[in-house]
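*Asks:* coordinates only, no sequence provided:
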């Protein structure tokens, strides 16, 4: 092992095991992320200083949305992985699609799942869809942070070989030291993006301009994920596309463009609405 490499902290992916029942860190990360995001959204909608006269959901609306959000994240994340990352395998082994305990979730699929349930729930409750998107956007980095920490514990989605002092030798990544790209993503997609959106929502009170925070999240995540893809090893069965791009890049770069369009449109729309009053 190179002198500067950090040994991987041997944390068992299974926290507690009772016979055939196993509680995994990965599952706890999803649970913690969803619960903390839910509480953050509830506290936010109850903070009257952030809203002025802007219509917004109640704490009860957010409480009722939790189950919808969970289904959107889990089902979307799984189907996204199947469609974007390993479709030939699952076409040949369709019964494996439901085997989520074997791993295989995709953020972009979870995002699409959330968009679908947000749209349906907002229409059913008569709520502003863009405001619901904004609330989900400012809370999403919480789940992303815990999810990436769980990826690190599981020794999966590790980075490319490197000689940086903080390189880690992963137990299933060969003897070479690698970038701990999961921790890069936890820091950028999770902690940093949360702080940026917190500043926009609480300091600049952009919840009063529906759509701006949703677009800002898309820009921030797209940039962070694309940056980390330069240090992360792509899925072995996909590799590099066109000799350079990864699937993560191709799915994230459009988010930046879409996010910019949404922010510009939302700012213009809210300005026009204000002038019309």
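*Replies:* Happy to help now that I have it. Quick caveat: nothing in here was measured; it's all calculated off a predicted structure.
*Asks:* going forward, measure contacts between C-alpha atoms and count neighbours the same way
*Replies:* Noted.
*Asks:* center of this structure - which residue?
*Replies:* residue 144 (4.3 Å; Cα atoms, centre = their mean).
*Asks:* so which bits of the longest helix seen in the chain are buried?
*Replies:* When the chain is parsed with DSSP state H, its longest helix is helix 247-276. Going by neighbour count (16 or more other Cα atoms under 10 Å), the buried part of helix 247-276 is 247-249, 251-253, 255-256, 259-260, 262-263, 266-267, 270.
*Asks:* show me which of the residues you listed is closest to residue 18.
*Replies:* residue 248 (36.3 Å; Cα to Cα).
*Asks:* would you confirm that the closest one contacts residue 231?
*Replies:* No - the criterion here is Cα atoms under 8 Å, and residue 248 misses it with residue 231 at 11.7 Å.
*Asks:* separation between the residue nearest to the centre of the chain and residue 33?
*Replies:* The gap separating residue 144 from residue 33 is 7 Å, by Cα to Cα, to the nearest Å.
*Asks:* again with residue 108
*Replies:* Taken as Cα to Cα, the span from residue 108 to residue 33 is 16 Å.
*Asks:* same question, residue 89
*Replies:* Using Cα to Cα, we find residue 89 at a distance of 30 Å from residue 33.
*Asks:* pick out whichever of the two has more residues nearby.
*Replies:* residue 33 (20 against 13; other Cα atoms under 10 Å).
*Asks:* let's bring in a second model and compare:
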């Protein structure tokens, strides 16, 4: 099989000194699509479009800060010696779990201050976040990052991947496991499942779509993380695997606990305050 030569250019457009990277283009596309889908669902659930847009405007910067802070904390020896690098996110180093935690905190605070159900809002957001994650991983692909251990050309060809993708996995002279792809496909499947069943009558109480997302993502991320070569560590343990286990067990426990609470409304009931 003849393969393309050389990695793909991570720069989408260059205007003088200004460089627009594919990573940014892909992330921006993922966010716009996620917001559009969330707005459609919010209308069905009697949630104001203004509330969704305000939430996004607040959550985006804080999620970026959270993603960076999470990474810096677990790489503190390096950043302690190089404090000037802390703000240079263009040099790499953000963690999705940190971003998700920060965004969730923003959502909860906003909802409490605006008489909204945080469970409902997070339910609306969860499938679209999963889609954004699936798309966003292709930004890692363009940057040749978030890859796994050394593998063979034959193995990648057996996955029936296109030549341009296989060639992009040739990093530092060796072919690598496309762990970005594994996580992207896993998230895309989860998105498709949640979107296809979330409107089934009687299937979900408020909060359970969010919990389903957490369980699905944490389960898949645990195994994908075990294959990656750029993990953050806490002693001998991979941080993301620890977080995945905690989130998976926690989500199952919360699901069981909330199912025992008779006053929990159905997801399809939507915004019971009807402040729309």
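*Replies:* Noted; the coordinates are in hand. As the structure is a prediction and not an experimental result, all values here were calculated from the model.
*Asks:* in a strand, the residue nearest to the centre of structure 1, correct?
*Replies:* No - Residue 144 of structure 1 is assigned helix when assessed by DSSP: H, G, I helix; E, B strand; the rest coil, not a strand.
*Asks:* show me what it aligns to in structure 2.
*Replies:* In structure 2, the residue equivalent to residue 144 of structure 1 is residue 133, according to TM-score structural alignment.
*Asks:* which stretches in the stretch 101-250 of structure 2 count as strands?
*Replies:* In the stretch 101-250 of structure 2, the strands defined using DSSP state E, counting those that start in this stretch lie at 150-151, 170-171, 174-176, 233-234, 237-238.
*Asks:* quick one: end-to-end distance for stretch 196-213 of structure 2.
*Replies:* End-to-end for stretch 196-213 of structure 2, by Cα to Cα: 13 Å.
*Asks:* so for it, what gets flagged as buried?
*Replies:* 198, 204, 205, 206, 207, 208, 209, 210, 211, 212, 213.
*Asks:* which one of those is nearest to residue 159 of structure 2?
*Replies:* For these, the nearest to residue 159 of structure 2 is residue 213 (26.6 Å; Cα to Cα).
*Asks:* my read: that closest one touches residue 128, true?
*Replies:* No - using Cα under 8 Å, residue 213 of structure 2 is not in contact with residue 128; the gap is 10.1 Å.
*Asks:* ok so, going back, mind checking the strands of the stretch 101-250 of structure 2 for the one nearest to residue 194 of structure 2?
*Replies:* strand 237-238 (28.2 Å).
*Asks:* what residues does the closest one touch?
*Replies:* 225, 226, 231, 232 (Cα atoms under 8 Å, 6 or more residues apart in numbering).
*Asks:* count of neighbours near the first one?
*Replies:* Neighbouring residues of residue 225 of structure 2 were enumerated by other Cα under 10 Å; the total is 23.
*Asks:* show me how to select, in ChimeraX, the buried members of the contacts of strand 237-238 of structure 2.
*Replies:* Applying 16+ other Cα under 10 Å to the contacts of strand 237-238 of structure 2, the buried members can be selected in ChimeraX as follows:
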select :225,231,232
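*Asks:* pick out the most distant pair among the contacts of strand 237-238 of structure 2.
*Replies:* 226 and 232, at 11.1 Å, using Cα to Cα across these.
*Asks:* which residues does stretch 250-258 of structure 1 contact?
*Replies:* Taking contacts as Cα under 8 Å, 6+ apart, the residues outside stretch 250-258 of structure 1 that touch it are 108, 215, 218, 219, 220, 221, 222, 223, 225, 226.
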